[in-house]
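Chemist: okay, here's the prediction I keep looking at, along with the sequence it came from:
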Amino acid sequence: MIRTSIATVSLSGTLEQKLTAIAAAGFDGFEIFEPDFIGSALTPAALASRAADLGLSIDLYQPFRDLDSTDEAQYARNLVRAEHKFDLMEQLGCDTILVCSSPLPSAVRDDDRLAAQLHGLAERAHRRGIRVAYEALAWGAHVNTYRHAWNIVAAVDHPALGTCLDSFHILSRGDDPAGIRDIPGEKIFFLQLADAPAMAMDVLQWSRHYRKFPGQGTFDLAAFGAHVHATGYAGPWSLEIFNDVFRQSSTGRTAADAHRSLRHLQEQVATRMPGSAGLFVPPARPDIDGVVSLRIAAGPDRAAQLRTMLGSIGFGYAGRHREHELELWRHGELTVAVDATSDTAWTAPAAGTPLPVLSQIGIRSADPDAWEARALALEVPAHEVELPGAVSESADPAADVVRLRVTEATSIDLRGPASRAAWREAFEPQSQPLALPSLLTGVDHVALAVRPDDWDGIMLRLRSVFGMQPNEGVDIPDSVGQLRSQSLTMTGTGSASPLRISLNMVPGCPAGPEHPTAIRRGGVSHVAFTCADIFATAAELVTLGHRRPAISANYYDDLVTRFDLDPQILWQMREFGILYDADGGGEYFQLFTETVGADLFFEIVQRVGDYRGQGELNSAVRVAAHLRAGC
């Protein structure tokens, strides 16, 4: 199996805390980042002993900067500095040092001279049993591509000198990593991996502040990893992540996410290289068949308002749980469970989360147990796979349902075939069958509020466990600030509609019912239902007592300038408060309810053609309308 490693710079805390978290997360070793060692009270011998006690190897000492110099006297001093590092590495029991290409004005700009200086270092390292991994910094003054670094290493042709491949330095420049396959695997002395979001900024600042774990950014690390694996490289796959948020977050949680990201990446590489040895492959994702139920934790204070809102969009009361404060509301095949439980520690696991909140998303699956096995293989903690003590939807807590936590407040329930009967048995049915309009046809997407420090971990969980694919994220300025929104999609089977989840990051949200952002924004979380005819649906909702926030007339005046809409359709949109968007693939119509409490609202949408978005650009208009309505 592939060995896993992580640079200590990737985590918060003291060096001792970092090592404990690295071992607990399942890593085989670590890179010691020199500033972490220098700031530690541990002696080299104590650090080596601590690593051994934890079962960790010290895989790399880094970084050694600015070796080469056009000033020969400075180069000589640099060699003396290197010898001191070799002394330290011998005490640590570490045999590989990372040497970066120089970004200084004094960097050597002649390949032959640079090769000679690297040869001099390699000779000294070889005498000490140490290997030198030469890395091209993306901002290096002379050597700034992996091909150039490899050409220098090949020219030196010394057993103690190899190259280090860093995915960030390669992919941030837009370099084609296919050339990695031309490098012999035994000459790749080390591999460092980092993902990153697409950003238009100075590459040095991008590197120092915005790196992420694999599966949290936009780099094609699966292709990159496949190229490396094809060379026969046998060293550790290591993470070197410079990220301001990670350096302030929980050390243990970040380390666990880091190790999960490497497992996720290996699975992606294995998909591209079937039959390749050594790669981690978790149980496959079973098929899903769409969203079948939603559970909303309203608590006793918001339950009445939620019932009224559901009734105004065509849902009817269908029964009460035989044992718990849980009501069933139906609209055709759509099911919403209204949870009026007073124990909000259960209904909303995140302490202080404003109610109501979408607490469960039910998805039909032929094999929930396989989902459980997959989640555990990808190191989702067991207590987040099955919630101990949670009230079941049925009399049997294990009735063919596996619950996977997504956010602190929301889980995804994978429901097997037997859960349908268990659900029916759990509720006292209405004496008279429901007579409801058939307006809504399914669930288009759900949107969840996410705290900034939870964002990357949730993104990784959705992508690794559920295989959700991210769409392009958007930053939305609105009446109270700026909202970061990222949608992800998981495709179902057959005729099932895809599962779409939008993550909405609001600074400080959710931070409790007293938090001003939660109150002033006028809704962050929502459920969007689909319909076949938005105008017929809107007209019917009026008869049901639906109350909508008033959309500004300025919005519709602007639509005329942006889209070639039929005047009759535009008039109907004004009449019913319907918003509109279009892209190259199709059109999107949407209307909203008022909010229930500070945060939750419902949306009804119609997709025409192959529209890919979720009307994100209309969010600012929606927020303003909710604020004017006092939501």
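Modeler: Looks like it came in fine.
Chemist: C-alpha only now, for contacts and for neighbours.
Modeler: Noted.
Chemist: return the residues in contact with residue 131.
Modeler: Residue 131 makes contacts with 95-97, 122, 125, 160-162, 189, as judged by Cα atoms under 8 Å, 6 or more residues apart in numbering.
Chemist: filter the residues you listed down to just the ones in strands.
Modeler: Counting by DSSP state E, those place 96-97, 161-162, 189 in strands.
Chemist: quick check, central residue of this structure?
Modeler: residue 459 (1.6 Å; Cα atoms, centre = their mean).
Chemist: list the contacts of it.
Modeler: Applying Cα under 8 Å, 6+ apart, we find residue 459 in contact with 215-216.
Chemist: just residue 316 next, same as before
Modeler: Residues counted as contacts of residue 316 (Cα under 8 Å, 6+ apart) are 310, 329-331, 434, 436.
Chemist: for it, give its distance to residue 433.
Modeler: The gap separating residue 316 from residue 433 is 10 Å, by Cα to Cα, to the nearest Å.
Chemist: where do the helices of the stretch 51-200 of the chain begin and end?
Modeler: Along the stretch 51-200 of the chain, the segments classed as helices by DSSP state H, counting those that start in this stretch run 72-92, 111-127, 146-156, 167-171.
Chemist: comparison target below:
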Amino acid sequence: MRTSIATVCLSGTLEEKMQAAALAGFHGIEVFEQDLVVSPSSPEQLREMAAELGLSLDMYQPFRDGVEVAPEVFPDSLRRLRAKFDLMRCLGTPVLLMCSNVATAALDDDRAIADQLRQAGELAAEYDIKLAYEALAWGKNVNDWRRAHRIVELADHPAVGTCLDSFHILSRGDTVDGVELLDPAKLFFVQLADAPLLKQDILSWSRHHRVFPGEGDFDLVDVLARLHECGYAGPVSLEIFNDAFRQADVYRTAVDGLRSLRWLEDQTADAVRAAGEDPAREPLVLSDLPDPQPPRAWDFVELRTSKLGQTTRLLHQLGFELAGHHRSKDTVQAWTQGPVRVVIGEDLQAPLEQPTRLAALGFQVDSPDDAAHRASRLLAPVVSRTQQPDETVLHGVLAPDATEIFFGPHGDRGVPPWLEEFGADPAEAASDSLITGVDHVNLAQPWQHYDEAVLFLTSLLDLHAQPAQEVAGPSGLVRSQVMRSADETVRIPLNVAPTAAEQGAYTGAAYPEHVALACSDIVAVARRARRRGLTFLPVPENYYEDLVARFDLAPDAVAELREHGLLYDRDERGEFLHFYTATLGEVFVEVVERRGDYRGFGAPNAPVRLAAQYRTWEETAGAI
């Protein structure tokens, strides 16, 4: 499948966009007119640059309000077209995107519009250029792809064809039923964009909220599968209007875009194969990625710190025991409790004020090698890791938020072979304990990379996004979306803090990441932790008064919750009890007990935590 990306998707200058697209691995680009107009490079220079980069210049766009105009105005459309064709000849772009009219449309007659398209096609043919006619979702008269294609067929000119854009189709609630029946010779170009389902006017939705495939709610597998069936032979291009993308690093956005196309191509190949068709059928050959390796179990959680004593004391208070120091890495140690393994890396080079942070997540998968190969095809940066010849190979990649993701093998009774490198006794590591596993790990995301993180976890780990929620905190709303494995072994909520925190007004300190540990008896864990001196996150008395009103709990049950600093939630499936530790640097720990089949995360209690963390941060800042 030939991949392309519109320069409007990316930040920076046209020259920077071209370099980023080429470096990411795209075959070609669509040149957005404004990018060319503001560039100091001549069309000839840009054509030469594209050749040196190995990029094809697939399309020039857009040409607006050129057809569907009053007959007396149309000659001026032809004049403008000739000027664009002169430019495109110098640039070397073979296709011009002609949008349906949104402002000056005077014709609402298909044959009259087709006649104007035919005349435009005659002029285009003189330059060996093709016109791709696209129905904009907000077109004044022509706003659906079927009508646009009928007009193209009426024009009946070899230089006039259709451009299909998934956003303009699906945003109107339309379908792509019938695309598989199109004559591929009349389908000149395809643009893909995903989007979250929003209730707002389509133009605003289009201009600000498009995302890459896999980051929204549209069924783009169906779109690509029908294109494959019809025999479409051209590029599959991304056209994304998104405020965050145009402010983000140009290269990482380009990588995110190509990752989305490779993931979509792989998903579509599976769907086509399941339907009894051959995904390798030309001309739209759909390539497979290595099979996903969904996590079978949590392998480890790694913290890095310059305050080793504080960090290990917290683990001791929660019942963890030192499994040992790594035999070849002096600054690395492992702590275990039941099936949970926490690796501590002491950062001796960091300043003393360097906060403790969540550095890495390890997962046990069926084939670590296949997981690493899939990650490579999805353009995930590799984590450099030193190891001795007799040590376990752990393949690692960087997530968009710089969290390291490692893939490890299964060990006997679920105990990984790398734990022996710490001198640990596997039998002891797997013994019964109050802590029964990692319930979930909550990762904080910069707002501009949130969609990228969703796609990364979807495409790499085969996690599935759940509906997003918003909870109120002292600095604004915090958006949270849970990513789950199919068997719910792995749950990773992604949180996006309010923009003010990103800008330093709140330093982000109240939005740390956290590890949630599952337990069999939360009261027993809390009692043990309190005896060992654990500092719990304070819960206000008003919270417990409200619990009585919300759930009509027995007085002794509320008293027990209050005594141990526990929070409570329940739904029709079961109950959820949990407590939080104080924040250590950029991370804290939550301990949870699920009773029955409760599947949530105590979302009604999140504002209590956010407010308590905010108060603690204010007190600390005031003391300084």
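Modeler: Here it is on my side, so go on. This structure is a prediction, so every number in the text was calculated from the model and none was measured.
Chemist: contacting residues for residue 586 of structure 2?
Modeler: By Cα under 8 Å, 6+ apart, the neighbours of residue 586 of structure 2 are 355-358, 509, 512-513.
Chemist: most widely separated two among these?
Modeler: Maximum pairwise distance in the contacts of residue 586 of structure 2, criterion Cα to Cα, is 13.8 Å, between 358 and 509.
Chemist: those two: which is more packed in?
Modeler: More crowded of residue 358 of structure 2 and residue 509, by other Cα atoms under 10 Å: residue 358, with 25 against 18.
Chemist: tell me the spacing between that one and residue 311 of structure 2.
Modeler: Using Cα to Cα, residue 358 of structure 2 is found at 11 Å from residue 311 of structure 2.
Chemist: identify the residue of structure 1 aligned to residue 441 of structure 2.
Modeler: Counting by TM-score structural alignment, residue 441 of structure 2 corresponds to residue 446 in structure 1.
Chemist: what's the local residue count around its match?
Modeler: Neighbours around residue 446 of structure 1, by other Cα under 10 Å: 21.
Chemist: in a strand, it, correct?
Modeler: Yes: according to DSSP: H, G, I helix; E, B strand; the rest coil, residue 446 of structure 1 belongs to a strand.
Chemist: which non-adjacent residue is nearest residue 592 of structure 2?
Modeler: Distances taken as Cα to Cα, 6 or more residues apart in numbering put residue 578 closest to residue 592 of structure 2, at 4.2 Å, once the chain neighbours are dropped.
Chemist: tally of neighbours for the residue mapped onto that neighbour from structure 1?
Modeler: By TM-score structural alignment, residue 578 of structure 2 lines up with residue 590 in structure 1. By the criterion of other Cα under 10 Å, residue 590 of structure 1 has 24 neighbours.
Chemist: which strands or helices does the helix or strand containing residue 590 of structure 1 pack on?
Modeler: Per DSSP states H and E: residue 590 of structure 1 is located in strand 586-592. Judged by 3 or more Cα pairs under 8 Å, 6 or more residues apart in numbering; DSSP states H and E, the packing partners of strand 586-592 of structure 1 are strand 579-582, strand 601-609.
Chemist: adding distance to residue 67 of structure 1, write those strands out as TSV.
Modeler: Compiled in TSV, those are given as follows (distance: least, Cα to Cα, whole Å):
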stretch	distance to residue 67 of structure 1
strand 579-582	55
strand 601-609	59
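Chemist: nearest to residue 280 of structure 1, of those strands?
Modeler: So among those, strand 601-609 is nearest, using Cα to Cα, at 39.0 Å.
Chemist: quick one: contacts of that closest one?
Modeler: Taking Cα under 8 Å, 6+ apart as the rule, strand 601-609 of structure 1 contacts 440, 444, 523, 525-534, 585-595.
Chemist: what of stretch 54-72 of structure 2?
Modeler: Residues outside stretch 54-72 of structure 2 that contact it (Cα under 8 Å, 6+ apart) are 4, 18, 22, 26-33, 47, 50, 74, 77-78, 88, 92-108, 112-113, 116-117, 235.
Chemist: cool, and stretch 168-178 of structure 2?
Modeler: By Cα under 8 Å, 6+ apart, the list of residues contacting stretch 168-178 of structure 2 from outside reads 135-137, 144-145, 202, 218, 222-223, 226.
Chemist: one more time with 10 Å, if that's ok
Modeler: Here stretch 168-178 of structure 2 makes contact (Cα atoms under 10 Å, 6 or more residues apart in numbering) with 134-139, 143-146, 164, 166-167, 191-198, 201-203, 205-206, 218-220, 222-224, 226-227, 230.
Chemist: can you tell me which of the residues you listed are in strands?
Modeler: Under the assignment DSSP E, the contacts of stretch 168-178 of structure 2 contribute 134, 164, 191-192 to strands.
Chemist: which two in those residues are spaced the farthest apart?
Modeler: Greatest spatial distance in those: 134 and 192, 12.9 Å, computed using Cα to Cα.
Chemist: ok, these two, which is more surrounded?
Modeler: The neighbour comparison of residue 134 of structure 2 against residue 192 (other Cα under 10 Å) goes to residue 134, with 28 against 23.
Chemist: surely that one touches residue 117?
Modeler: No: with contact defined as Cα atoms under 10 Å, residue 134 of structure 2 does not count as touching residue 117 (11.8 Å).
Chemist: shared neighbours, the two?
Modeler: Joint contacts of residue 134 of structure 2 and residue 117 (Cα under 10 Å, 6+ apart) are 98, 152, 161.
Chemist: the last one -> structure 1?
Modeler: Same thing as residue 161 of structure 2. In structure 1, residue 161 of structure 2 lands on residue 162 (TM-score structural alignment).
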